[in-house]
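> Predicted model and sequence follow; I will ask about them next.
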Amino acid sequence: MKKIIIIACFVTPLLILGILGLTYWTSHNTLVKLDVACDTQLSEIDNMLKRRADLMPNLVNTVKGYAKHEKDIFIGIAEARAKIGSAKTVKQKSMAASMMDSALSKLLVVVERYPDLKANQNFIRLQDELTGTENRIAVARTRYNGAVKLYNTAIRQMFKSIVANMQGYEKRDFFEIENPADKEVPKVDFAT
């Protein structure tokens, strides 16, 4: 009986340490996967925002031929493109995307005044590409926010929160449109 008690005294702490080690290991690996998923989805948003920003000079050049006097709008688009290129944090990227949405909305209002422009084949092609890109941005935002939701939930769960604090995992920001007036997706349908 004494041998069983002595063995239990040694085995029980080892068993507890093993369970704690396994819990730490699985929690850490889960947090790493969720963190990488957030980075991957944010990268997808960056790609789509860059794609939209790259389409803008062609769109602007097409519109400029018809609306030379709309200089302020073209400057606004150039500034928005620069902001997207220099944004580092999720909040900065979100603000830059909102700025581009606003500039694009103003450009589309100008386009409505020029029926010949709406019939221009180059403009129609660019409009189609822009529509597709806007849809991709919306999907990328949704996926990113879903990944952030899973990550933020995990770092608050029992045991994982301990590992998260030890490893320095912090809450991530959702990709939100900053200006409530910009929450509407710009209408890019130029059908007459």
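Done, it's in.
> From here on, just use CA atoms for contacts and neighbour counts.
Fine.
> mind listing what V63 touches?
Residues near V63 by CA atoms under 8 Å, 6 or more residues apart in numbering: V111, L117, F123.
> take the one below as the second:
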Amino acid sequence: MGTLLILLGIVAVVAVWAVAIYNGLITARNAFRNAFAQIDVQLQRRFDLIPNLVETAKGYLTHERETLEAVVAARGAALSGLAAAKASPGDPAAMATLGAAQGMLDGALGRLLAVVEAYPDLKASQNMLQLTEELTSTENRVAFARQAFNDSVMAYNNKREVFPSSVVAGLFGFAAAALLEIPAAQRAEVRAAPKVQF
């Protein structure tokens, strides 16, 4: 009888331990999904600003149609990438698609803003000044949201990989989550410092 009670006590302790680990994994997974929701909000804000930016520039940039079309196309691809990522935050394929699409959009916007610099009337336009200021503010928010998401993903992945949590994660199918990164080929283009000449 005493052995049975000891055995039941051990089983109860193991069950409580497994439930605690399981709940911790669920909490960590929900945290990175919530962090992705913040990225979604900021990217939607960014996507809403882009048509206004293009429309404002369109009147001035009659010879730069290719640049404007590239921004519009990159925005469309980024919207599609976001939709795929929203369906499955943390999925490696979805995060890679979103990262590549965001990198393309960053590059297209960078080229547009470089072209704007060549048109003093457009650059001085109050509407363009306001839109570029809002876009800059939004880009900062996107960067902070991406960092928070990546931090949450790292915390979740660490939690699911360390022993003994890895045992529970394996039993209940907790898959690794992927970071949201811009592909290396696009990173150099996006992060390149603009050249200033006087």
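Good, I have the coordinates. These numbers come from a predicted model, not from an experiment.
> quick revisit: identify, from the contacts of V63 of structure 1, the entry nearest to D46 of structure 1.
F123 (24.4 Å; CA to CA).
> Give the aligned range of stretch 23-34 of structure 1 in structure 2.
Under TM-score structural alignment, the alignment places stretch 23-34 of structure 1 onto residues 17-28 of structure 2.
> Pull the distance from the matching stretch to the chain's centre.
Computed by CA atoms, centre = their mean, to the nearest Å, the separation of stretch 17-28 of structure 2 from the middle of its chain amounts to 25 Å.
> before we move on, what about stretch 179-194 of structure 2?
That offset, for stretch 179-194 of structure 2, works out to 13 Å (CA atoms, centre = their mean).
> moving C-terminal of the longest helix seen in structure 1, what's the next helix or strand?
As assigned by DSSP state H, the longest helix anywhere in structure 1 is helix 2-64. Proceeding N to C from helix 2-64 of structure 1, the next assigned helix or strand is helix 71-86, under DSSP states H and E.
> V36 of structure 1 and V11 of structure 1, how far apart?
The gap separating V36 of structure 1 from V11 of structure 1 is 37 Å, by CA to CA, to the nearest Å.
> Over to S105 of structure 1?
69 Å.
> And these two? Which one has more around it.
S105 (19 against 12; other CA atoms under 10 Å).
> Which position in structure 2 pairs with the more buried one?
Using TM-score structural alignment, S105 of structure 1 pairs with G110 in structure 2.
> Next up, the contacts around that match.
V190.
> repeat that for 10 Å
G110 of structure 2 makes contact with V71, M104, V116, E189, V190, R191, P194, according to CA atoms under 10 Å, 6 or more residues apart in numbering.
> Buried ones among these?
The neighbour count (16 or more other CA atoms under 10 Å) marks V71, M104, V116, V190 as buried among the contacts of G110 of structure 2.
> Distance to L79 of structure 2 and secondary structure added to those, as TSV?
As requested, the buried ones among the contacts of G110 of structure 2 are arranged in TSV below (distance: CA to CA, whole Å; DSSP: H, G, I helix; E, B strand; the rest coil):
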residue	distance to L79 of structure 2	secondary structure
V71	12	helix
M104	12	helix
V116	24	helix
V190	19	helix
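> got these as TSV, with distance to F163 of structure 2 columns?
Formatted as TSV, those follow (distance: CA to CA, whole Å):
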residue	distance to F163 of structure 2
V71	47
M104	39
V116	54
V190	39
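> Pick out the most distant pair among those residues.
M104 and V116 (18.4 Å).
> Closest one to A143 of structure 2 out of the buried ones among the contacts of G110 of structure 2, please.
For the buried ones among the contacts of G110 of structure 2, the nearest to A143 of structure 2 is V190 (12.7 Å; CA to CA).
> wait, that closest one sits on A100?
No. Counting by CA atoms under 10 Å, V190 of structure 2 sits too far from A100 to count as a contact (11.6 Å).
> Show me whatever sits in contact with both of the two.
D106, I182, A184.
> So for the second one, what's the nearest residue that isn't a sequence neighbour?
If I follow you right, that is I182 of structure 2. G99 (4.6 Å; CA to CA, 6 or more residues apart in numbering).
> Now find how far off-centre whichever strand or helix holds the one you found is within its chain.
Using DSSP H and E, G99 of structure 2 maps to helix 92-116. With CA atoms, centre = their mean as the basis, helix 92-116 of structure 2 stands 12 Å off its chain's centre.
> Give me the angle between it and helix 2-58.
Angle of helix 92-116 of structure 2 versus helix 2-58, following axes from the mean of the first three to the mean of the last three CA atoms, to 10 degrees, is 20 degrees.
> next structured bit after helix 92-116 of structure 2?
helix 120-124.
> Quick check: buried residues in the helix or strand following that next one?
Next along the chain after helix 120-124 of structure 2, taking DSSP H and E as the criterion, comes helix 126-161. By 16+ other CA under 10 Å, the buried positions in helix 126-161 of structure 2 come out as 128, 131-132, 135, 138-139, 141-142, 145-157, 159-161.
> swap in stretch 110-118 of structure 1?
V111, L117, K118.
> Tabulate the residues you listed in a markdown table, adding columns for distance to T26 of structure 1.
A markdown table is the format used below for those (distance: CA to CA, whole Å):
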| residue | distance to T26 of structure 1 |
| --- | --- |
| V111 | 55 |
| L117 | 58 |
| K118 | 57 |
